[in-house]
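>>> everything below, folded, please.
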Amino acid sequence: MWHGVFIRLAMRCCFLAMGLFGMSAQAAVQHSHAITLRGAPALAEGFRHFNSVNPDAPKGGRLRLDALGTFDSLNGFINKGVAAEGLNRLYDSLTAGSEDEFGTRYGLLAKRIIRDPNDASWVIYELRPEARFSDGHPLRAEDVVFTFETLLSEGAPAYKAYFADIASVTALSPLRVKFRFKHKTNRELPMTVGEIGILPKHYWATREFNRTSLEVPIGSGPYVISDIDPGRRISYARNPDYWARDLNVNRGRYNFDQISYQYYRDGSVAFEGFKANQYDVREENKAKTWATEYNFPAVTDGRVILQRQRHENPAPMQGFAFNTRRTPLNDLAVREALSLAFDFEWANRALFFGAYTRTTSFYANSDLAAQGVPSKAELALLKPWRKQLPAAAFGPAVTPAKSAGDGYDRANLLRAQALLKQAGWHYRDGALRDVAGTPMRLEMLLVQPEFERIVQPLRRNLARLGIDLSIRLLDVAQYIERLRQFDFDLTVTGVPASLSPGNELWSYWGSQSADTPGSGNLVGLKSPAVDALIARITQAKSRDTLVTSVHALDRVLRAQWLLIPQFHIPFFRIARWDFFGLPNDPPRYGLGLDSWWWKGSPNIAQER
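As a prediction, the model looks like this:
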């Protein structure tokens, strides 16, 4: 996950007593202000601030953002309800990441991180004594223990998959907490545990954790909830007593006195809200809107600024996901045939103004994307699973077929027809039918009306093959619940990509998560080969080993046709009202919104 530049490991080592660690007194361990996957942190101990911030940014003003749908819960850690946007601002984690650096985390709640670089079976986080929750209660090791025990027993399924390798979490003292892991080789997990927001044990002692609630929770982060209009609006106020406001990892960040989220029914209504100055910043994800609709007066007179901000992130794999738990989508030939019916070249020209690049890899726009035929090292990882994997995994990396871009795509539809015949489906009496005469009928589940125009051309091409694809548009709550229960045929999804993939892969692709309601494994993949590759990725000790392992995983996922790949762009499209100051240098891997500051507006009273 959700970052790092990898250079040689050069960190100071110390010796700790055998009684503390249960290790030999001669065992060398590291005491550091940061933790990395591989190599040394880019910022030395005592650094003043992250690179892509203005350390002298003024505090004040407000930031108004948008959200879609509704919310009915202020508990984002469980698999129930629809959590409000922005809840992450309530909670501090043991470490903080920089949007300029992958694979490195710097101490936040933790003053010191203690570990053995040759033994990933444990890590110790030493807390800052000044750490406090927003009610003034000290944050201590018992809160860290409570957080992980609670998330593993009552949290959303993703936590259970992500942290399945945790053996124990123990408070060694009020300010020291030790994580023990089941294996010595999962190199990412000692860093990953530092990324989770820490919950207050004293607050939850009198409350039921695993239920939705609109009761304002207690956290330790830079903001507290100041106002709620259930399902419509939520506002956060900067905590003037925030314990970590002067830490180097926070300097120049969290500058707004108020951050609010206004909820809208769908993206079209939200765009009208932006034009009416109801919120301040919009990250545009529709090429047509960006190309044709940002011509309203506030843009032409300079009150709204349009910018394209490049980034170095690998592109997420956005696509039409197949639920392989269901017939006929459990047939690889059927999935490949359906994929041939999506005419990207026509859609890019006719719908997207040529703005997009076809996504061909689960790690597009990065060196982790598999290219050409497998290397010897990749083949060595794939060969033990030859009988279980599609033959295509051993050849040139699978890529979506190109079309003539004419909207009919006859050549690809003929290929699709041949694959469907191979799978036992034949066109008869106006429909594509199996041997029992049952027609192929599928449903596309959507939550955003804007996607209908993208699905309709796919629907038309499938109809030419005799396949009936219906479109079901749901509200947010219904949509989330159906996905949690895997109650769908196809849906639009996005699988996040990272320059340093690791334990999150278990939730997306691990066999154990396939039947766990609410997991990230929407497609229902169960593959011992994929499980083995994920294990190797999490255990990689060098960048070369990681890249080779991810290449092999990318080949296998692409050869399975688990979804129909869509498209991506290597930059953020941002529209913002001209109320803000921004650092001179944007971050390499993020939008950097938390480092913006309020520049001012003469009409702030009217704009609220």
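
>>> only C-alpha atoms from now on, for both contacts and neighbour counts.
Fine.

>>> helices of the stretch 151-300 of the chain, start to end?
Taking DSSP state H, counting those that start in this stretch to define them, one finds helices in the stretch 151-300 of the chain at 157-162, 189-192, 201-204, 267-275, 287-292, 297-300.

>>> between the ones you listed, which one is closest to Q539.
For the helices of the stretch 151-300 of the chain, proximity to Q539 was assessed by CA to CA; helix 189-192 is nearest, at 9.6 Å.

>>> and this one, please, so the two structures can be compared:
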Amino acid sequence: MAVLPRRDFLALGTAAAAAALLPGRAFATIPTGVKLHGLSAFGDLRYAADFKHFDYVNPDAPKGGQMNFAPPNSTLNQSFLTFNTLNSLVLKGDSPPRTELCFDSLMASALDEPDAVYGLLAESVTLSQDRNGFRFSLRPQARFNDGSPLTAEDVVFALKLYKDKGHPNLSKALRHMTEAVAVDPVTVNLTFNGEQSAQNILSVVAMPIVSKAFYTTNEFDASTMKPPLGSGPYKIGRVAAGQTVEYERVADYWGSDLAVNRGLYNFDRIRIDFYLDRQAAFEAFKKGDTHFREEATARVWATGYDFPALKDGKVVKREFPGEKSPSMQAVALNQRRPQFRDVRVRRAIANCFDFEWIQRVLFFDSYERSHSNFERSDYKAEGLPSPGELALLEPFRAELPPETFGEAVMQPVSDGSGHDRKLLGAASKLLAEAGWKRAGNFVVNEKGERLRVEMLAEEDGLVRIFTPWAENMKAIGIDASIRQVDSTQYEKRQSDFDFGFNMLAWSIGATPTADGLEILYDSRMAKTPGQRNYPGTESPAIDALIVAAGKAGSRIELVTALRALDRVLRARLDWIPTYYLANHRVAYWDMFDFPEQKPDYGFPVETLWWFDKGKAAKIGKG
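The predicted structure follows:
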């Protein structure tokens, strides 16, 4: 845990609290009027302008082979279980993971730096004197995969399109953009209103650039199985709707020799098969139909990897270090429903989650207990608030729970019995204080209405975790039930906030942006379909702390703002933290090679690893 210098805390004393919440100067340490090869929220870049490749790649990795890949993460409207559209850029429909491989962006992230991007489509970027304007000089050789040039007009078209019709995560990040102009075919000017954070532009430059010509003749916001025209290292190949998608490497990809791409995108083909049932997906891996799998079920990891291919050495089972990024897995109680608005009710329900029993019986002691929305990072609050945190919190003391200003709130520890009488007794007392009185087997309010909690689940693994939680709720009179629905219905109910109790696992990035924080916590997102403010949080204090984080001029200021935010979230219990996994649990058929030193801020095996012909031949996969 990083220790912050006392002088930096004191610099944010009470008298400076209001100033700390006001917009600051984005990229204050970066020179203006100079062409830059990269950007970082706080100025420092690891790689010089003439770098040849990222340190975490093998620049000589061979091209070829195929990886049948089970993706462990997704973005925007992507689904793990099925798909009914190839358009991942809008809210409508379920698309397959990794469609982003088909598109290039203005700049690309470095996975060994927490907040740095380097030129991809853009050869350079120049900041205006007021730091609200960005001039991108595009690479003249940039091409779409049909050979047509990718120009400034495409960049402008794409960003304006997203702002108007794109997935809410895209349109929200562009709300501060006031102008996008194609100065000439290779020059783009983007202008912002001055309210954006330094991190905001890092989100914008990572957005996929689509073809103006393609979407002039094809409807952008349609749910369609027509492959889009891209410019990236892969294109969509064979598709069986809802079952299989293949991404084929573009042999003459225009950007293959760029420093940001060298050593990446090595497989000729990446195939994703979709299984509605987790066990069926595991059986496909055991047979070799799937080549790489990150195991999400502790029971299977502990007891299921005893099949012949693993015993014969054809399959490798190992763990890789997790990222140095905050980890969030938590439950939201939907405060749009009145029964969940009282924090005492939320605390009572939290008391019914017996992590210690689940850890022993279901998790085989493989998980860690979450207490924070920023586990595994310096942003997790510890102990009493620092002077800097207090400076940010004091203006909102009247609004915030008293616990905000004490020791950072921790989740209760049970006796591991699965039915801790002390915790359940405390939960019953909290319900009574909140006005829920026992009437027979249930607690009811003054109108005689039961306290109902419907737990929304998409797959069997969650049902197993929710079942003991529900049983403890029933023991204290809550009418708890579990509703398991299919993937399409699950995504729709999430997007429409049509649930009472829902779990979310979320990666917020090593340097959380205001945009990313707003998706989860900002008051405006409580009423915006498709966002992840599942609890319906509406708090001026939280909104102000997000602004403070977005305007941080140094990592020290960012850490201070996020620790203060963490204290508020934990005291309010908008999200009930559950558990997290410290490492990646991975199994793969021994036909790949990779750099042994994993980057700190990502684990994209499908783009970083490569096919090893010799290994594949030895296990009969050549």
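
>>> hang on, the earlier thing: of all the helices of the stretch 151-300 of the first structure, which one is nearest I574 of the first structure?
helix 287-292 (9.4 Å).

>>> one step back: I'd like the helices of the stretch 151-300 of the first structure as CSV, with mean neighbour count and distance to I114 of the first structure appended.
Output for these, formatted as CSV (neighbours: other CA atoms under 10 Å; distance: least, CA to CA, whole Å):
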stretch, mean neighbour count, distance to I114 of the first structure
helix 157-162, 22, 22
helix 189-192, 23, 10
helix 201-204, 14, 24
helix 267-275, 17, 46
helix 287-292, 14, 47
helix 297-300, 14, 52
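
>>> need those helices in CSV (columns: distance to E504 of the first structure).
As requested, the helices of the stretch 151-300 of the first structure are exported to CSV (distance: least, CA to CA, whole Å):
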stretch, distance to E504 of the first structure
helix 157-162, 6
helix 189-192, 9
helix 201-204, 26
helix 267-275, 29
helix 287-292, 30
helix 297-300, 40
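
>>> so how far is N584 of the first structure from G592 of the first structure?
The spacing between G592 of the first structure and N584 of the first structure, counted by CA to CA, to the nearest Å, is 11 Å.

>>> equivalent analysis for M317 of the first structure, please.
From M317 of the first structure across to N584 of the first structure, the span is 30 Å (CA to CA).

>>> against the second structure, where does the helix or strand encompassing R573 of the first structure fall?
Here R573 of the first structure, judged by DSSP states H and E, is contained in strand 571-577. Counting by TM-score structural alignment, strand 571-577 of the first structure falls onto residues 583-589 of the second structure.

>>> got the buried residues for stretch 119-135 of the second structure?
Buried residues in stretch 119-135 of the second structure, counted by 16 or more other CA atoms under 10 Å: 119-128, 131-135.

>>> please identify the buried residues of the match of strand 571-577 of the first structure?
Result for stretch 583-589 of the second structure [16+ other CA under 10 Å]: buried residues 584-589.

>>> what's the mean distance for that stretch versus the first structure?
Superposed on the first structure, stretch 583-589 of the second structure shows a mean distance to its aligned partners of 0.6 Å (mean CA distance after the TM-score superposition for the first structure).

>>> mind listing residues that contact that stretch?
288, 291-296, 301, 314-322 (CA atoms under 8 Å, 6 or more residues apart in numbering).

>>> hmm, what's the outermost residue in the second structure?
Going by CA atoms, centre = their mean, the residue of the second structure most distant from its centre is G440, 43.2 Å out.

>>> that one -> the first structure?
G440 of the second structure maps onto D429 in the first structure, with residues paired by TM-score structural alignment.

>>> now I349 of the second structure
Using TM-score structural alignment, I349 of the second structure lines up with L338 in the first structure.

>>> tell me the contacts of the equivalent of S498 of the first structure over in the second structure?
With TM-score structural alignment as the criterion, the equivalent of S498 of the first structure in the second structure is G509. Applying CA under 8 Å, 6+ apart to G509 of the second structure gives the contacts 114, 325-326.

>>> hmm, try it at 7 Å
G509 of the second structure is in contact with 325-326, counting by CA atoms under 7 Å, 6 or more residues apart in numbering.

>>> repeat that for F292 of the second structure.
F292 of the second structure neighbours (CA under 7 Å, 6+ apart): 68-70, 587-589.

>>> and if we set it to 8 Å?
Taking CA under 8 Å, 6+ apart, one finds 67-70, 285, 586-589 in contact with F292 of the second structure.

>>> show me what it lines up with in the first structure.
Match for F292 of the second structure (TM-score structural alignment): V281.

>>> L545 of the second structure too?
In the first structure, the residue matched to L545 of the second structure (TM-score structural alignment) is L533.

>>> give me the mean deviation of the helix or strand hosting its match from the second structure.
L533 of the first structure is part of helix 528-538, with elements assigned from DSSP H and E. After superposition onto the second structure, helix 528-538 of the first structure sits on average 1.0 Å from its aligned residues (mean CA distance after the TM-score superposition for the first structure).
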